[in-house]
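Undergrad: Coordinates only, no sequence provided:
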């Protein structure tokens, strides 16, 4: 009971001292900690000395620390504290002498090295912790010892050169840590020169040991970071040929290449997989599908002619003729259907393919939902709105609380808008304004405001309904008909309020046709003549995106992203604009 009472009293006093310290009443805190220190020196040393330092009573703090060093000579904590006091007294030489003595007399013992380095780190002396680990290596005669700890410290210190050297020292014996090494380096590297430094070190390492696989893998990663995609693939292919251990890594790389729009390199990678994979395996079929899908992306994201599209269609049909219509090839069937529906305008063929996929047993649920939405789109374009809304509703119901459900709900709202049921469309759009997916939320907000703004002026919505028909034609990728409809709005409804909306629709058509210069002129028209309109911030952001990704004009891209930040701080694009502006300016963006 007596011991418990003493412990409780100590605890209460310690809590009171802590509160005094937090309130900057350091003398009161020091008085309490002094009493507690006399009862338990080791437990209350740091707290007591901390208050003495706060009171600038450095001589008293020194005396207390020197006493603890004498009484506990094996405990590094007290020597380090005394050294810190010397530093604050303006005696860095004394502090350095103590540090050097600690490191010099360090025993050849891993635990001792770790303990001293840890205590240095905890007192804010990362550089000394590094010295301890390096001394530990010498004592243990092991230049690989403490590599993980040193990498963490170099990363903390943002010492790019030392971190690079340590990673390359560590990885050959620990190749499973390559992912962590990449993350560590990416967290401190700030641009091309840093990756060039790593590239040089890797090439030097490969000269010494051409068979070191981890260096080749790291070099591939460097080329990816520097957007030298062909070089990245060349490295990976050379490694694959040397190891002869399958094509899984090439497949992973190809996915990265596609994500970075490096379609030519990805196509070459998939061709390699096809050449080096058993034709009876699932990997072979997957590579065939991925090859055609990548060609699809290459063609449809650039300028193309009808012959390109027909060649793609032929490739898909040849693949399906060889491997059949089944759950393995369902993804290719979906891609072919989209090509037929939106590029070739072969709606019956697209409908038949998607209906077949939707009716398949054992299909992946995510793919099934996507195909239901796609089939709904085809029904909409085929003037079957009831069938379309049924499929959208199924996709929403089958995937509750997901981005897929929100996309399906947006499709249903747009269907109502396209078909003239503006009031119902607005009710659905108002719900979607709170969507977790920014693109959906932005689309819903813009369309809801478009409807409400125009119905306030014209309750019949006749001009808006014609605009909606043009919008549907844009969705169907029928630009000539869409432009004709848009041009008819002013003729049939002079003085309407849709001028900025028509400009935005025409800009979307120009983008669809890959006429980015034409799109820029229309978007600038919006920003200059309709700077307070619904589409103003969208137009500014789109200009930034076009200048960055299509016209490769970094300065103009920065100008427009900065305009979002300064002129439209409430825009839904603000976070993306800020991130992209900083990246273009050269800031490190996480």
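TA: Thanks, I have the structure now. Everything numeric here is computed off the predicted structure, so don't read it as measured data.
Undergrad: contacts and neighbour counts: CA atoms only from here.
TA: Will do.
Undergrad: which residue sits closest to residue 372, ignoring its sequence neighbours?
TA: Nearest non-adjacent residue to residue 372, counting by C-alpha to C-alpha, 6 or more residues apart in numbering: residue 391, 5.7 Å away.
Undergrad: any idea how far that neighbour is from residue 377?
TA: Residue 391 sits 9 Å away from residue 377, going by C-alpha to C-alpha, to the nearest Å.
Undergrad: Give me the more crowded residue out of the two.
TA: Using other C-alpha atoms under 10 Å, the more surrounded residue of residue 391 and residue 377 is residue 377, with 28 against 23.
Undergrad: Please, which helix or strand holds the more buried one?
TA: helix 365-381 (DSSP states H and E).
Undergrad: following that helix, which helix or strand shows up next?
TA: Counting by DSSP H and E, what follows helix 365-381 is helix 385-398.
Undergrad: how far does that following helix sit from the chain's center?
TA: How far helix 385-398 lies from its chain's middle: 32 Å, per C-alpha atoms, centre = their mean, to the nearest Å.
Undergrad: quick one, the next helix or strand after that helix and helix 385-398 angle?
TA: Next along the chain after helix 385-398, taking DSSP H and E as the criterion, comes helix 403-418. Following axes from the mean of the first three to the mean of the last three C-alpha atoms, to 10 degrees, one obtains 160 degrees for the angle between helix 403-418 and helix 385-398.
Undergrad: Centre of the chain to the next helix-or-strand element following helix 403-418, how far?
TA: The first helix or strand that comes after helix 403-418 along the chain, using DSSP H and E, is helix 422-432. Chain-centre distance of helix 422-432: 31 Å, with C-alpha atoms, centre = their mean.
Undergrad: so residue 224 sits right up against residue 232, yeah?
TA: Yes - counting by C-alpha atoms under 8 Å, residue 232 is a contact partner of residue 224 at 6.0 Å.
Undergrad: Pick out whichever of these two has more residues nearby.
TA: Counted by other C-alpha under 10 Å, residue 224 and residue 232 do not tie: residue 232 has more neighbours, with 24 against 19.
Undergrad: What residues of the helix or strand that one falls within count as buried?
TA: If you go by DSSP H and E, residue 232 is part of helix 229-243. Across helix 229-243, burial judged by 16 or more other C-alpha atoms under 10 Å covers 229-237, 239-240.
Undergrad: Same question for stretch 362-377.
TA: Neighbour counts over stretch 362-377 (16+ other C-alpha under 10 Å) mark 363, 367-377 as buried.
Undergrad: just stretch 173-192 next, same as before
TA: 178, 181, 184-189.
Undergrad: Output these in CSV, with distance to residue 424 and secondary structure appended to each entry.
TA: Shown next, in CSV, are the buried residues of stretch 173-192 (distance: C-alpha to C-alpha, whole Å; DSSP: H, G, I helix; E, B strand; the rest coil):
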residue, distance to residue 424, secondary structure
178, 54, helix
181, 54, helix
184, 52, helix
185, 53, helix
186, 49, helix
187, 49, helix
188, 52, helix
189, 52, coil
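Undergrad: let's bring in a second model and compare:
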């Protein structure tokens, strides 16, 4: 009995080994044939596929491989013959119809190709489980219309199949933007976590122009879908569209509609308020923030909305309005007192006293009183940093360094500590202590905060380039440059411009001349003197083409020329960023602005 079982086992074992060996050999032969094909050795590939086909004429990989080789060797009739025969012998293999349609297409036999694809679709409806496989095969040959039909059949057969994203992309390639947007919207409804990804895809087709063809199509698609199958998603996307078009009041109306439907849209309203403020649509921003104040009972939202309104008023007001702003700040401080969310308003008020009203001593006193409170470490460090800023404003550098250092030690390991260390370096730089500044900056170059690391690197380079070999002339120019930056920080813009002019007049050819021209130009822009800024930017381009600030210069000057409707000049500058400075932080914006100036209706 045992011997019989053993013999039976051995027979099965050897049969398995024999079968496995055949399969392994077959797989290797297919791989060899495909390798020849991919290398463009079509004759050798044909011989290999023929060998496989003779041994196994029902193998679909061999049949398809043969058909492809025949097409490459201009033997399309042979491809048609073998595909037709194989399809008759094995009608369930729909891939043969795909290859047959492709062959007819390549021979410009359009009617036969269309008939073949129509037959394919009809057969697929009987066997819809093959829809995604066949759709993918058609897509590989860029046969997008039948591919879309196949994917749709697959989705109807199995609701778990979601190909709307792929279908949307193919509609986009076909220029059918209505169906493209419709497919993307369907995908978002099924997969809400991918909303951000879809917005990025749609953003390629949306412009700032509300009358742009694709903007109009997208808007109509949203409105139509919202009428037939209402969903909050469509309000959200209309708001998003209006923001892209800078129609902020319309976006606000959509966000209000969302709030009324869900009673849960305050954070989105606050985000919209920050967006409008960034775009300098201050009136709309204040409207939104006042709506938040009137429609929420959550104290943190109220306080932050009040704070944002005060920041807008401070940014947009002239000194003649400062008394009214001061009064409002005091009212808010009295209203919210020592509430846990009021610290931001208290710090903003101190900043307003010191930087706007030039009441530096009052600001210092106010902040020192705040420091006597029992505050969390983060808030205490923020207060110490602001106090140090006001002390720098007053040219009290040594006292400022003490408070910056306290803040850094208080929150070691936090990003705020890195900010404090950078300010230590900057204060040392302002007072002319370049060696100590470099010591701090060398540590910050490895900062986990990219912005601080970049700022540290730039300042370190400025110091290094102008303190080489103890060149007294370069060091004198650097001290004047640091003074110009300090005056800018102190918001003494006219004095800063005069200081920079001293460098331009007296230190021509110095390493720091390009940075001086750029900083002065930015101050001219701040003081609404664009023509003077243009002169500086053009000098940088002419005399300092390899400057590290050249892409900043191209972008700033391109924006100025755009405002002045000097389209060709602006296009040339944005083009330089696109082709010569692909690693620039302005690359994406430059490309968008260039395409808009070129008059592209759609961005593909």
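TA: Here it is on my side, so go on. Note that the structure is predicted; figures quoted are calculated from it, not measured.
Undergrad: got a list of what the counterpart of residue 519 of the first structure in the second structure touches?
TA: Aligned by TM-score structural alignment, residue 519 of the first structure pairs with residue 533 of the second structure. Residue 533 of the second structure is in contact with 520-522, 524-525, counting by C-alpha atoms under 8 Å, 6 or more residues apart in numbering.
Undergrad: Toward the C-terminus, what is the element adjacent to the helix holding residue 232 of the first structure?
TA: Next along from helix 229-243 of the first structure, by DSSP H and E: helix 248-259.
Undergrad: buried residues in whichever helix or strand comes after that next one?
TA: Going down the chain from helix 248-259 of the first structure, the next helix or strand is helix 263-275, by DSSP H and E. Neighbour counts over helix 263-275 of the first structure (16+ other C-alpha under 10 Å) mark 263, 265-270, 272-274 as buried.
Undergrad: The host helix or strand of the match of residue 519 of the first structure vs the first structure, average offset?
TA: In the assignment (DSSP H and E), residue 533 of the second structure maps to helix 530-543. Comparing helix 530-543 of the second structure with its match in the first structure after superposition yields a mean distance of 4.4 Å (mean C-alpha distance after the TM-score superposition for the first structure).
Undergrad: got a list of contacts for the next helix or strand after that helix?
TA: Scanning forward in sequence from helix 530-543 of the second structure by DSSP H and E, the next helix or strand is helix 550-563. With contacts defined as C-alpha under 8 Å, 6+ apart, helix 550-563 of the second structure is touched by 518, 530, 534, 537, 540-541, 544, 567, 569-571, 573-574, 576-577, 581, 584, 586, 590.
Undergrad: Which members of these are classed as buried?
TA: In the contacts of helix 550-563 of the second structure, burial by neighbour count holds for 518, 530, 534, 537, 540-541, 570-571, 573-574, 576-577, 586, 590, counting by 16+ other C-alpha under 10 Å.
Undergrad: Could you pull up the residues touching the counterpart of residue 241 of the second structure in the first structure?
TA: By TM-score structural alignment, residue 241 of the second structure lines up with residue 222 in the first structure. Going by C-alpha under 8 Å, 6+ apart, residue 222 of the first structure touches 195, 198-199, 232.
Undergrad: Kindly recompute the last result at 7 Å.
TA: The neighbourhood of residue 222 of the first structure, defined by C-alpha atoms under 7 Å, 6 or more residues apart in numbering, consists of 195, 199.
Undergrad: Report the separation between it and residue 183 of the first structure.
TA: Note on residue 222 of the first structure: its distance to residue 183 of the first structure, by C-alpha to C-alpha, is 12 Å.
Undergrad: ok, and what's touching stretch 458-478 of the first structure?
TA: 342, 381, 417-418, 420, 454-455, 479, 481-482, 485-486, 489, 493, 509.
Undergrad: Where helices are concerned, which of these count?
TA: Among these, DSSP state H puts 381, 417-418, 454-455, 479, 481-482, 485-486, 489, 509 in helices.
Undergrad: from the buried ones among the contacts of helix 550-563 of the second structure, which is closest to residue 327 of the second structure?
TA: The nearest member of those to residue 327 of the second structure, counting by C-alpha to C-alpha, is residue 530 at 35.0 Å.
Undergrad: So what does residue 30 of the first structure match up with in the second structure?
TA: In the second structure, the residue matched to residue 30 of the first structure (TM-score structural alignment) is residue 46.
Undergrad: One more: residue 272 of the first structure?
TA: Residue mapping for residue 272 of the first structure onto the second structure gives residue 291, with TM-score structural alignment as the criterion.
Undergrad: Can you show me the helices along the stretch 101-250 of the second structure?
TA: If DSSP state H, counting those that start in this stretch is used as the criterion, the helices of the stretch 101-250 of the second structure fall at 110-126, 131-140, 144-157, 164-174, 177-190, 195-203, 213-228, 232-244, 248-262.
Undergrad: So which other helices or strands are in contact with the fifth one?
TA: Counting by 3 or more C-alpha pairs under 7 Å, 6 or more residues apart in numbering; DSSP states H and E, the packing neighbours recorded for helix 177-190 of the second structure are helix 164-174, helix 213-228.
Undergrad: Most tightly packed of the ones you listed?
TA: Of these, the one with the most neighbours on average (mean count of other C-alpha atoms under 10 Å) is helix 164-174, at a mean of 20.
Undergrad: contact partners of stretch 386-393 of the second structure?
TA: Here stretch 386-393 of the second structure has contacts from 354, 360, 364, 367, 397, 399-401, 403-404, 490, using C-alpha under 7 Å, 6+ apart.
Undergrad: try 8 Å this time
TA: With contacts defined as C-alpha under 8 Å, 6+ apart, stretch 386-393 of the second structure is touched by 347, 351, 354-355, 360, 363-364, 367-368, 397, 399-404, 427, 489-490.
Undergrad: Next, the mean deviation of that stretch compared to the first structure.
TA: Compared with the first structure after the fit, stretch 386-393 of the second structure shows a mean deviation of 3.4 Å (mean C-alpha distance after the TM-score superposition for the first structure).
Undergrad: cool, and stretch 496-504 of the second structure?
TA: Averaged out, stretch 496-504 of the second structure is 5.8 Å away (mean C-alpha distance after the TM-score superposition for the first structure).
Undergrad: Now do the buried residues in that stretch.
TA: So, applying 16+ other C-alpha under 10 Å, buried residues of stretch 496-504 of the second structure: 496-497, 499-504.
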